[in-house]
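Participant: requesting a structural model of the entry that follows:
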Amino acid sequence: MITKNILLFTILSFSLAFSAFAEVYRIVDEEGKITYTDTPPHDAPTKEKVHLPAANIQPALKTAPMVEAVEEEVDGYQEITILAPTQDTTIPPGQETVAVQVGLKPTLKAGHLIQLLFNGQSYGLPTATTSFSIGSLVRGEHSVQIQVIDTEGNVIGLSNTATIHVKRGSAQH
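Facilitator: Next up is the predicted model:
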């Protein structure tokens, strides 16, 4: 499977690299129809070589480093951390929800539950899952945090806090 992916990536990389150097021709036929081609025309009534501008290449976005996990062992948990979203993640306009992924080391123990905190308030009910979805996001800065709760309802562990920034369109723009 990995070999297939590497081969596909290599083929696509070469095809994109060579297509950037291909020449483009503009042909206008007797009826005035315009056609663009990479094959030099021999019998076209009107032909001209098209000079394309340089490709618009954008640098890759830098990813934020993962926020350090709480390292002290809390009631048997060596690590309670928010894997996603990372610290200072920006939620673009149009994205209505954000997925929250929790990392626990070791895995969640029997009877323990996870409570998602959104802006310091409980979001939903405690659950045994490590994946959450926060919806109806409003513009601004928000915090996400995780609590691990024991069988008696006591908070026995707390994750790092991840800050997210929600962008929304404005009526003025």
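
Participant: when you work out contacts or count neighbours from here on, use the C-alpha atoms and nothing else.
Facilitator: OK.

Participant: for the helix or strand harbouring Q147, packing partners?
Facilitator: In this assignment (DSSP states H and E), Q147 forms part of strand 140-149. Applying 3 or more CA pairs under 8 Å, 6 or more residues apart in numbering; DSSP states H and E, we find strand 140-149 packed against strand 79-84, strand 113-118, strand 155-158, strand 162-166.

Participant: structure for this one too, so we can compare:
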Amino acid sequence: MKKLALFICLMICINLTYSQIYKWIDSQGIVHFTDKPHEGAEKIKLPETQTYTPPKTPEEGTTENQKKEEQPTDEEKYTTLSIIQPENEATIRNNQGYIVVAVEVNPELSAGDMVQVIFDGAPMGDPQSNLVFQLNGVYRGSHSIGVQIVTPSGAVIKTSKTIQIFMHRPRVGMGKKK
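Facilitator: Here you go, the predicted model:
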């Protein structure tokens, strides 16, 4: 009996939510909205309610091979890998031999992947997930700089174009006084 009473109450509440809305203007020009018809009132038509349909989730029967096929290969994973600072053929004037290297990677690095700086053809320092590197103690002269994206196991995924820079140290030996 309680379930029947609850059902009837819910049906009445649902019916109340579907009432019509009316708009009318009184003699003083004030606009009124109501749920009861009034003389000279017009029915308001409401637009369709906005809905959302979530994207389909993968089926439970998806195999590992199908998941691997959907993921890009290592070569396709990164579309952009470039050195944005310093520019190619830049002359850097720094008595201490510091060079800041900034790297652009698109899309962002995946978990575990890191960037390795290649200085004069050899890896310099450890790979890191940070995209800004500081090279210290660079001797004057011409140098080549490149970067690589490497996996945790050390496999190279992508290599940037190598740039050429020129280190100009106007005065050698300006380091710390002894």
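
Participant: do you have the strands of the second structure handy? List them.
Facilitator: Under the criterion DSSP state E, the second structure contains strands at 22-25, 31-34, 42-43, 80-85, 90-93, 99-106, 114-119, 122-128, 132-135, 141-150, 156-159, 163-168.

Participant: which one of these lies nearest to K3 of the second structure?
Facilitator: strand 31-34 (33.3 Å; CA to CA).

Participant: buried ones in the strand holding Q147 of the first structure?
Facilitator: Neighbour-count burial for strand 140-149 of the first structure flags H142, S143, V144, Q145, I146, Q147, V148, I149 (criterion: 16 or more other CA atoms under 10 Å).

Participant: same check on stretch 105-112 of the second structure?
Facilitator: For stretch 105-112 of the second structure, using 16+ other CA under 10 Å, the buried residues are V105, L109.

Participant: what's next to it, contact-wise?
Facilitator: K77, Y78, T79, T80, L81, S82, S129, T151, P152 (CA atoms under 8 Å, 6 or more residues apart in numbering).

Participant: now list the buried members of those residues.
Facilitator: K77, Y78, L81, S82, T151.

Participant: tabulate the residues you listed (TSV), appending distance to T17 of the second structure.
Facilitator: Output for these, formatted as TSV (distance: CA to CA, whole Å):
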residue	distance to T17 of the second structure
K77	52
Y78	53
L81	57
S82	59
T151	59
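
Participant: quick revisit: now the helices and strands packed on strand 140-149 of the first structure as a markdown table including distance to T90 of the first structure?
Facilitator: Shown next, in a markdown table, are these (distance: least, CA to CA, whole Å):
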| stretch | distance to T90 of the first structure |
| --- | --- |
| strand 79-84 | 12 |
| strand 113-118 | 16 |
| strand 155-158 | 23 |
| strand 162-166 | 5 |
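
Participant: now, of those strands, which is deepest in the fold?
Facilitator: Highest mean neighbour count of those: strand 79-84, a mean of 22 (counted as mean count of other CA atoms under 10 Å).

Participant: how big is the offset of that strand relative to the second structure?
Facilitator: When the second structure is superposed, strand 79-84 of the first structure averages 0.5 Å from its matched positions, counting by mean CA distance after the TM-score superposition for the first structure.

Participant: wait, which of the helices and strands packed on strand 140-149 of the first structure is closest to S19 of the first structure?
Facilitator: strand 79-84 (36.8 Å).

Participant: what packs against that closest one?
Facilitator: strand 98-105, strand 140-149.

Participant: CSV for these, including distance to S13 of the first structure?
Facilitator: Listed next are these as CSV, based on distance: least, CA to CA, whole Å:
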stretch, distance to S13 of the first structure
strand 98-105, 31
strand 140-149, 39
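
Participant: of all the ones you listed, which one comes closest to S133 of the first structure?
Facilitator: strand 98-105 (4.6 Å).

Participant: quick one: average offset of that closest one versus the second structure, please.
Facilitator: Looks like 0.5 Å for strand 98-105 of the first structure (mean CA distance after the TM-score superposition for the first structure).

Participant: that strand to strand 113-118, inter-axis angle?
Facilitator: 140 degrees (axes from the mean of the first three to the mean of the last three CA atoms, to 10 degrees).
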